[in-house]
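J.: below is the sequence, then the predicted model.
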Amino acid sequence: MTATQYEEKEAVTTYSMHVSAKYLELTKKKLELTRLPREVELPEQRTWEQGTPKSALEPLLDFWLDGYDWRAAEAKFNLDLPQYRTTITTPSTSSLPTPQILRIHFVHKRSKHENAIPLLFCHTWPSSFIEVQRVIDALTDPHSLPSFGDGAQQAFHVIAPSIPGFGFSDASMSEDFGLNGTAEVFDGLMARLGYDRYVAHGTGCICRALALQHPEHCLAVHTANPSFTEPAFKRGPLAYMKYRIAKMTKAKIPLLSFGYVPTELQASRERQASEVGQESLYSSRPLGPTLHRLYSLRPQTLAFSLCDSPVGLLATLLDVIHTRAPSHSPLTSRSRSPFLSPVELEMRDDEHEHPERDRIHSGSTEYPFSPRQSEIDAHNYTWSPTEVLNFTMLQWLPGPEAALRWLRRAHLESTDTQWSRHCSIPLGISSFHARNSSRTTPLMWGSSSWDISWVKRHQRPSHIPAWEAPDLVVLDLRECFGTFLSHGKLTNLPSAAS
């Protein structure tokens, strides 16, 4: 390879989303040819029991055909998110003996603040890089959302890549490509951008793969709504003993609670009791993780349907989002779905004629943060039709088959025995109120596999926190990593980018 060819391969180029009109027309034709299934009538409180109901999907199909504007969404993302692409070479695997050169798409916004530290923002299935849209400005500029305490003025250089096969990143053709391969790609991207040391945030398992494989680069992790397994004596004797003591005292004695809280332990007992004698698939535990596993079991079979049917893909996304929506104790008048109907959309658009409602007030100063702050402040976030379809399009455009293969491999890797080994990288956790169930994983169960150094529990429900609760995520990221800095858990940060 000549020097010029090498420079071209290593180049970072700007990128703008632009989907061909021909592909958009094909999507419309497929929507017009949709045949919806017949379904049995169920009581309102059981509407979602068998999956996405026609009553939720059909209005969105009509809106997709007659009211949805991808070009407007595309222009908005291009305006809000500075996007780039570069090539990263992945190592050979057992199923693909030659290295691959993948074009990786990513968002990169540098902060103007001297104390900014590099933050690798990792999405997971079925989300995409657009998840960072609502937090990127406040993360790069602390003055856009005031706070106090540790990290109040902490700023970040934000890097949000698309997992290979998602969004506008090339898919790997190796069946072995999953969490570990993604961690290699993302770490290589950070090195390409000049960030030798960084911190990471994500709601999936990519951050753990980064921390296990590259502890000299990924210095700390913040996650939201993690799922842990119950401590076992063989895996971590100390963590096991702390859990048993906290359980015995019901976490009501501060010195003997070891980070556990009574509600988590109570929920744990309820879950165990309810699952006795039941098949795990139909147990009363939250469906979110169960659906992820179900979709990962036979990715190729599922891909034939979802790669050909945009409505099938929409139904899948609706189901995943809704599994975390409250049904047992609705906090709004919409008990059936966390999605706004087109009629409610018109009502919301009317409200937005008053932009003064969409700001966070602090004394006499106004801080613009989100175009839908009134809904973000509500206890239960609701999705507009446009938002649901934007997330669906980011799965539909590249085709969902690579993402499903990735999900299968990610599940296999995260259940390997080596995955649960202890990681010394400090972990911060933001826990959001569990939806559709009071049964949550006790956060300190993770102490057998992580150095849990910061925890904050929120009552607001959220499945994709950076989208549904961006204000809390921003403040938590500042406080978490600010605390790590002040306690000496992060060294040699910030790291300057070239």
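T.: Done, it's in. Quick caveat, the model's predicted, so the values are computed rather than measured.
J.: alpha carbons only for contacts and neighbour counts from here, please
T.: Noted.
J.: all strands of the stretch 301-450 of the chain, in order?
T.: In the stretch 301-450 of the chain, the strands defined using DSSP state E, counting those that start in this stretch lie at 359-362, 365-368, 423-433, 450-461.
J.: now the first one, how far from the centre of its chain.
T.: In this case it means strand 359-362. 26 Å (CA atoms, centre = their mean, to the nearest Å).
J.: about what we covered before: tell me the most buried of the strands of the stretch 301-450 of the chain?
T.: Mean neighbour count (mean count of other CA atoms under 10 Å) peaks for strand 423-433 among the strands of the stretch 301-450 of the chain, with a mean of 22.
J.: relative to L314, how far out is L42?
T.: Counting by CA to CA, to the nearest Å, the gap from L42 to L314 is 21 Å.
J.: these two: which is more packed in?
T.: Each of L42 and L314 has its neighbours counted (other CA atoms under 10 Å); L314 has more, 22 against 12.
J.: quick one, longest helix in the chain?
T.: If you go by DSSP state H, the chain has its longest helix at helix 470-486.
J.: distance from the chain centre to that one, please.
T.: 17 Å.
J.: got the angle for it vs strand 423-433?
T.: Computed with axes from the mean of the first three to the mean of the last three CA atoms, to 10 degrees, the direction of helix 470-486 lies at 150 degrees from that of strand 423-433.
J.: and helix 470-486, which residues are buried?
T.: Burial within helix 470-486, assessed by neighbour count using 16 or more other CA atoms under 10 Å, is assigned to 470-485.
J.: relative to Q154, which of those residues is nearest.
T.: Here the nearest of the buried residues of helix 470-486 to Q154, counting by CA to CA, is R478; it sits at 5.5 Å.
J.: looks like that closest one contacts P146 (just checking).
T.: No - look at R478 against P146 with CA atoms under 8 Å: they stay out of range, at 10.8 Å.
J.: can you list residues touching both of these two?
T.: Residues touching both R478 and P146 by CA atoms under 8 Å, 6 or more residues apart in numbering: A152.
J.: mind checking the SS state of T4?
T.: At T4 the chain is in helix, as set by DSSP: H, G, I helix; E, B strand; the rest coil.
J.: structure two is appended below for comparative analysis:
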Amino acid sequence: MTTLDQRTSHAIRPFTVNFREETIDDLRRRLATTRWPTPELVADRSQGVQLATMRALGQYWRHDYDMRRVQARLNRLPQFTTEIDGVDIHFVHVRSRHRDALPLIMTHGWPGSVIELLDTVGPLTDPTAYGGSAEDAFHLVLPSLPGYGFSAEPAEVGWDLVRTARAWAELMRRLGYDRYVAQGGDVGAGVTDAMGRLGPRGLAGIHTNLLVPALNDPSALPDDTEEEQAALAAIKVFQTSGNGYFVEMATRPETIGYALLDSPAALAAWMIDHDTDAYYKIAGAFVGGTPSGNLTRDNVLDDITTYWLTGTGASTARSYWEAYGPDAPAAGRPPLPDPRVPVGFSTFPGEIWRTPRSWAEKAYPTLNYFGVAQRGGHFAAWEEPELFAAQVRAAFRPLR
């Protein structure tokens, strides 16, 4: 690669979302011709997403939802792309108006996207407008994971959590941040955990709201107290009856990808069937009209619509094969060392399991913050953006 080629590939380019009208028209046509299954034979979600929920979601999506709403929301924020390791990475980059703001790179998960983080932008970059202090401000970088949303799909295998973590470190270097912190939930917690273990130059600390080591190997964690036993039991329930999506995407992502790219109803059902707490909150927004916090009908459909209009259902599923599949390139890699940087962790009551402090301390010897939130679940930043932002501020306050 010549010097000119390198400069071109490393360039940071402004980005604007512009969905084609024919793509939106096609979405409406497909919604109108959805083939619905017969109703489930049980009164709960034990057979999957309930027909009443999906009919209400489909009706609202087709007739009442503004298909260009997500485009407008994103285009109000500074967006960019840059090529890293052969993949064009999309990111939102909002600099705070406050002096001495701390740079923060924050990573979404699945079935999320940068959409789930948008309502944290204000509280994190301008805390004084939300009852906080200017000293708690962040310069915020929100990248789209490879193959998600507006980031390009990898054209080769190997884009696991560690490779993404290295890419994020390169992104922060290109943006000129020589000292920064990182945060993540769901898949983003895996990327952030890997960043902490890699310890790239400039990384001052990390914070997550999903304890990745507990998901990887719960048997290695203490099980003496009632709280610890309850957490283990919750993980067992998830692994035996709640993680069908996880197994399918980690082993056969291409198979489910056909449905996710061909039917918007299938995509929506697949995306909202993540965990019990989140499912019933989303179902309540569509069937009962009672959203939980920020999980409104429009906000949920912003995320689903992003997946559909960008055609990334299959590539997002493929990311699970890369990160967690038994045949993934990283499957035989030796484990990374414990993080050498300070680690913060926050537990939310609606999470798949409630992490005891003892687990966080066991998983992270450098733990320096443990927060217990009063509301919120697995998608904490999406559901309770201000409460989530308060946890992030508290976690990183000692590192300023």
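T.: Cool, the structure landed. Remember, it's a predicted structure, so these values are computed and weren't measured experimentally.
J.: need the contact list for whichever residue in structure 2 pairs up with A403 of structure 1.
T.: For A403 of structure 1, the aligned position in structure 2 is T316, judged by TM-score structural alignment. Contact partners of T316 of structure 2, counting by CA under 8 Å, 6+ apart, are W110, G147, Y148.
J.: list the members of the residues you listed that persist in structure 1.
T.: On the basis of both residues aligned by TM-score structural alignment, their matches' CA atoms under 8 Å, what survives of these in structure 1 is W110, G147, Y148.
J.: most surrounded residue in the residues you listed?
T.: With neighbours defined as other CA under 10 Å, the most crowded of those is Y148; it has 30 neighbours.
J.: counterpart of that one in structure 1?
T.: Superposed on structure 1 with TM-score structural alignment, Y148 of structure 2 falls opposite F166.
J.: any idea how far G288 of structure 1 is from the residue nearest to that match when sequence neighbours are not counted?
T.: Leaving aside its chain neighbours, F166 of structure 1 sits nearest to A403 (6.1 Å; criterion: CA to CA, 6 or more residues apart in numbering). Computed as CA to CA, the A403 of structure 1 to G288 of structure 1 distance reads 17 Å.
J.: got it, and A116 of structure 1?
T.: Distance from A116 of structure 1 to G288 of structure 1, by CA to CA: 34 Å.
J.: what about these two, which has more around it?
T.: A116 (23 against 17).
J.: so that one touches V158, yeah?
T.: No - between A116 of structure 1 and V158 there is no contact under CA under 8 Å: 9.4 Å.
J.: list the residues that contact both of the two?
T.: T140.
J.: count the neighbours of E227 of structure 2 for me.
T.: 15.
J.: the nearest residue to it once chain neighbours are set aside: what's it in contact with?
T.: With sequence-adjacent residues excluded and distances taken as CA to CA, 6+ apart, E227 of structure 2 is closest to P356, at 6.5 Å. Applying CA under 8 Å, 6+ apart, we find P356 of structure 2 in contact with E227, E228, A231.
J.: which one of those residues is nearest P14 of structure 2?
T.: A231 (44.2 Å).
J.: which one in structure 1 is aligned with F345 of structure 2?
T.: Matched to structure 1 by TM-score structural alignment, F345 of structure 2 sits across from I429.
J.: alignment lookup: H157 of structure 1 to structure 2.
T.: Using TM-score structural alignment as the criterion, H157 of structure 1 maps onto H139 of structure 2.
J.: its match contacts T125, doesn't it?
T.: Yes - counting by CA under 8 Å, H139 of structure 2 touches T125, with 6.0 Å between them.
J.: more neighbours, the two?
T.: When H139 of structure 2 is set against T125 and neighbours are counted by other CA under 10 Å, the residue ahead is T125, at 25 against 22.
J.: surely the more buried one touches L140?
T.: Yes - counting by CA under 8 Å, T125 of structure 2 touches L140, with 6.7 Å between them.
J.: name the residues contacting each of the two.
T.: Listed contacts common to T125 of structure 2 and L140 are V94, R95, S96; contacts here mean CA under 8 Å, 6+ apart.
J.: show me which of those is closest to S241 of structure 2.
T.: Of all the shared contacts of T125 and L140 of structure 2, S241 of structure 2 sits closest to V94, with 39.9 Å by CA to CA.
J.: once you drop chain neighbours, what's closest to the closest one?
T.: Of all residues not flanking V94 of structure 2 in the chain, L140 sits nearest, at 5.2 Å (CA to CA, 6+ apart).
J.: who's in contact with that neighbour?
T.: Residues in contact with L140 of structure 2, defined by CA under 8 Å, 6+ apart, are V92, H93, V94, R95, S96, P103, L104, I105, M106, V121, L124, T125.
J.: which strand or helix spans it?
T.: Applying DSSP states H and E as the criterion places L140 of structure 2 in strand 138-143.
J.: now the angle from that strand to helix 385-396?
T.: Interaxial angle of strand 138-143 of structure 2 relative to helix 385-396 (the same axes, to 10 degrees): 110 degrees.
J.: so whatever helix or strand comes next after strand 138-143 of structure 2 matches what in structure 1?
T.: Where DSSP H and E defines the elements, the next helix or strand beyond strand 138-143 of structure 2 is helix 161-174. Helix 161-174 of structure 2 corresponds to residues 179-192 in structure 1, going by TM-score structural alignment.
J.: that stretch vs structure 2, mean deviation?
T.: Compared with structure 2 after fitting, stretch 179-192 of structure 1 deviates on average by 1.3 Å (mean CA distance after the TM-score superposition for structure 1).
J.: ok, and what's touching that stretch?
T.: Stretch 179-192 of structure 1 has contacts (CA under 8 Å, 6+ apart) with 10, 88-90, 120, 161, 163-164, 196, 205-207, 209-210, 213-214, 217, 406, 409-410, 413.
J.: filter these down to the buried ones.
T.: Neighbour counting by 16+ other CA under 10 Å classes 88-90, 120, 161, 163-164, 196, 205-207, 209-210, 213-214, 217, 406, 409-410, 413 among the contacts of stretch 179-192 of structure 1 as buried.
J.: what's the spacing between P253 of structure 2 and D277 of structure 2?
T.: Distance, P253 of structure 2 to D277 of structure 2, using CA to CA: 24 Å.
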